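Enquirer: No sequence on hand, only this structure:
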């Protein structure tokens, strides 16, 4: 069998470590859910259909060391999220079967240029400019479901030792099963896809030199320092 000839050497696939294993998890696409926890400005509102957007796999990095401060923003903010790692592809997945498609879970940060996002919303534009930049999705090692089951408990984030975000995973407006099912109705999921399931209230600014610590019960913790402005 002849191997294809590429115009240039393609990049190696993006991968994440697997907790307690030398294996790596190859990352495909990254789906993200917007506003999946109650925030002060949504209290008392009826449940609205979830909003989905995407980040390319190239934004995913291991959540260690320095967090690069992105260009073209004055409002760089943090969002701690439960990350779902899909291990089997499928389309039109029923909610009752959705968890069977989950290979594992991780804690992740959906880093955002909030001022860019606000302007995009105001003008009815897409969010990619706010959500997509190098290092925009730091993540911990993936913990296999076979090792730890499906997570319960809380997710939290602190900056310089001061807690900013904390909520229960049970507070999600749309459950993991519902999110998987809804995405698969419009786009067949593939093994390697990641789903970032939304962030609780408390999103706030990050400044150069800030130390971010965050975690999810049963999945692990991360610590990163914000780098200098470009």
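Expert: Done, it's in. Small disclaimer: the values here were computed from a predicted structure and weren't measured. Numbering: from 1, shown residues only.
Enquirer: From now on I want contacts and neighbour counts done on CA atoms only, so please keep to that.
Expert: Fine.
Enquirer: ok, now which ones touch the most centrally placed residue in the chain?
Expert: Central residue of the chain (C-alpha atoms, centre = their mean): residue 196, 3.4 Å from the mean position. Contacts for residue 196 (C-alpha atoms under 8 Å, 6 or more residues apart in numbering) come out as 30-33, 81-84, 108, 110.
Enquirer: Just the ones of these in strands?
Expert: 30-33, 81-84, 108 (DSSP state E).
Enquirer: Closest to residue 178 out of these?
Expert: Closest approach between the ones in strands among the contacts of residue 196 and residue 178, by C-alpha to C-alpha: residue 33, at 11.4 Å.
Enquirer: Tell me who's in contact with that closest one.
Expert: 50-53, 195-198.
Enquirer: So which of the residues you listed are in strands?
Expert: Judged by DSSP E, the subset of the contacts of residue 33 located in strands is 51-53, 195-196.
Enquirer: between the residues you listed, which is nearest residue 159?
Expert: Residue 159 has its nearest neighbour among the ones in strands among the contacts of residue 33 in residue 196, at 20.8 Å by C-alpha to C-alpha.
Enquirer: from the ones in strands among the contacts of residue 196, which single one is nearest residue 212?
Expert: residue 108 (12.0 Å).
Enquirer: top helix in the protein by residue count?
Expert: Assignment by DSSP state H gives helix 176-186 as the longest helix of the chain.
Enquirer: the inter-axis angle of it versus strand 30-34?
Expert: 120 degrees (axes from the mean of the first three to the mean of the last three C-alpha atoms, to 10 degrees).
Enquirer: tell me which residues in helix 176-186 are buried?
Expert: Neighbour counts over helix 176-186 (16 or more other C-alpha atoms under 10 Å) mark 176-184 as buried.
Enquirer: can those go into TSV with extra columns for distance to residue 39?
Expert: Listed next are the buried residues of helix 176-186 as TSV, based on distance: C-alpha to C-alpha, whole Å:
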residue	distance to residue 39
176	19
177	21
178	20
179	19
180	22
181	24
182	22
183	23
184	26
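Enquirer: out of these, who's nearest residue 101?
Expert: Looking at these and their distance to residue 101, the nearest is residue 180, at 8.6 Å (C-alpha to C-alpha).
Enquirer: Excluding covalently adjacent residues, which one is nearest to the closest one?
Expert: residue 98 (6.1 Å; C-alpha to C-alpha, 6 or more residues apart in numbering).
Enquirer: give the contact list for that neighbour.
Expert: Residue 98 sits in contact with 177-178, 180-181, where contact means C-alpha under 8 Å, 6+ apart.
Enquirer: then this one, side by side with the first:
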């Protein structure tokens, strides 16, 4: 017998490669405009400036290769493939040289975007919430513990129905993973359970019902979904 007035939602969680355990997700932080080629294709200024952050609800996670229902309120749903970083220790105002010590693991994710709603909001100087934060908008594959993965010369890749849509070296990120963690930790106390989606390269485009998406980073578990 609980003391809740309604039944609480289940704890959102991600699969872990090589384990039956799952990683509980608390917050999802996303960084925008983190690859110069993507900034250019969206008509933005490619000059390096302070990172742009937005958030998604952990309850909008889609996991375990589940299908994604085409969301309401849009006629322009876009894919954005991203490297995902999972936090495993508290971090407040840390230096980028200490960032590795708070990383629990890595994965691959899709930041799905209602581009028409985002575009309308941007033109009006309004928040992006309706364009970025909706059911199924954070699609994330199984996490690989940090001990089993090291950032070197990996590439990130997305295919739609087997055709390459996005591909880039991770080294092309404007803000590196340690820099993102250090900067974000000046704005929030990062905690175990926090997820960071680190931005997308060029090639974002619309998807339709029936499309199959596969996002990959070398030596990480892929993320897959089908739009239904």
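Expert: Right, received. Where do you want to start? Treat the numbers as computed from the prediction; the structure is a model and nothing was measured.
Enquirer: How alike are these chains, TM-score-wise?
Expert: The pair, once superposed, lands on a TM-score of 0.94 when counted by TM-score structural alignment, normalised by the length of the second structure; 225 aligned residues with a C-alpha RMSD of 1.7 Å.
Enquirer: tell me which of the ones in strands among the contacts of residue 196 of the first structure is nearest to residue 42 of the first structure?
Expert: Ranked by distance to residue 42 of the first structure (C-alpha to C-alpha), these are led by residue 33 at 15.8 Å.
Enquirer: so what corresponds to the closest one in the second structure?
Expert: Counting by TM-score structural alignment, residue 33 of the first structure corresponds to residue 31 in the second structure.
Enquirer: Identify each buried residue in stretch 206-219 of the first structure, please.
Expert: Of all the residues in stretch 206-219 of the first structure, those buried under the rule 16+ other C-alpha under 10 Å are 206-207, 209-216, 218-219.
Enquirer: Please render the residues you listed as JSON lines that adds distance to residue 76 of the first structure and secondary structure to the earlier fields.
Expert: What follows is these, written out as JSON lines (distance: C-alpha to C-alpha, whole Å; DSSP: H, G, I helix; E, B strand; the rest coil):
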{"residue": "206", "distance to residue 76 of the first structure": "6", "secondary structure": "coil"}
{"residue": "207", "distance to residue 76 of the first structure": "8", "secondary structure": "coil"}
{"residue": "209", "distance to residue 76 of the first structure": "13", "secondary structure": "coil"}
{"residue": "210", "distance to residue 76 of the first structure": "12", "secondary structure": "coil"}
{"residue": "211", "distance to residue 76 of the first structure": "14", "secondary structure": "strand"}
{"residue": "212", "distance to residue 76 of the first structure": "13", "secondary structure": "strand"}
{"residue": "213", "distance to residue 76 of the first structure": "16", "secondary structure": "strand"}
{"residue": "214", "distance to residue 76 of the first structure": "17", "secondary structure": "strand"}
{"residue": "215", "distance to residue 76 of the first structure": "20", "secondary structure": "strand"}
{"residue": "216", "distance to residue 76 of the first structure": "22", "secondary structure": "strand"}
{"residue": "218", "distance to residue 76 of the first structure": "28", "secondary structure": "coil"}
{"residue": "219", "distance to residue 76 of the first structure": "25", "secondary structure": "coil"}
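Enquirer: how many neighbours does residue 5 of the first structure have?
Expert: Residues lying near residue 5 of the first structure (other C-alpha atoms under 10 Å) number 7.
Enquirer: What's the match for it in the second structure?
Expert: Alignment note (TM-score structural alignment): residue 5 of the first structure maps to residue 3 of the second structure.
Enquirer: Its match sits in which helix or strand?
Expert: Residue 3 of the second structure belongs to no helix or strand when assigned by DSSP states H and E.
Enquirer: Give the equivalent position in the second structure for residue 122 of the first structure.
Expert: Under the alignment (TM-score structural alignment), residue 122 of the first structure pairs with residue 123 in the second structure.
Enquirer: on that earlier part again, neighbour-wise, which of the ones in strands among the contacts of residue 196 of the first structure leads?
Expert: residue 108 (30 neighbours).
Enquirer: How about the contacts made by that one?
Expert: Counting by C-alpha under 8 Å, 6+ apart, residue 108 of the first structure makes contact with 63, 80-83, 137-140, 196.
Enquirer: wait, which of the contacts of residue 33 of the first structure is closest to residue 13 of the first structure?
Expert: Nearest to residue 13 of the first structure among these, with distances taken as C-alpha to C-alpha, is residue 195, at 17.7 Å.
Enquirer: OK, contacts around that closest one?
Expert: By C-alpha under 8 Å, 6+ apart, the residues touching residue 195 of the first structure are 30-33, 83-86.
Enquirer: tell me the two of those that are most distant?
Expert: Going by C-alpha to C-alpha, the pair spanning these furthest: 33 and 86, at 15.2 Å.
Enquirer: any idea where the helices of the second structure begin and end?
Expert: Using DSSP H, helices in the second structure cover 36-41, 115-123, 129-132, 177-184.
Enquirer: Deepest in the core, which of those is it.
Expert: Ranked by mean neighbour count, the helices of the second structure are led by helix 177-184 with a mean of 21 (mean count of other C-alpha atoms under 10 Å).
Enquirer: could you check the angle strand 27-32 makes with that one?
Expert: With the same axes, to 10 degrees as the basis, helix 177-184 of the second structure and strand 27-32 are set at 110 degrees to each other.
Enquirer: so helix 177-184 of the second structure matches what in the first structure?
Expert: Aligned using TM-score structural alignment, helix 177-184 of the second structure spans residues 176-183 in the first structure.
Enquirer: Measure the mean distance from that stretch to the second structure post-superposition.
Expert: Superposed on the second structure, stretch 176-183 of the first structure shows a mean distance of 0.6 Å to its aligned residues (mean C-alpha distance after the TM-score superposition for the first structure).
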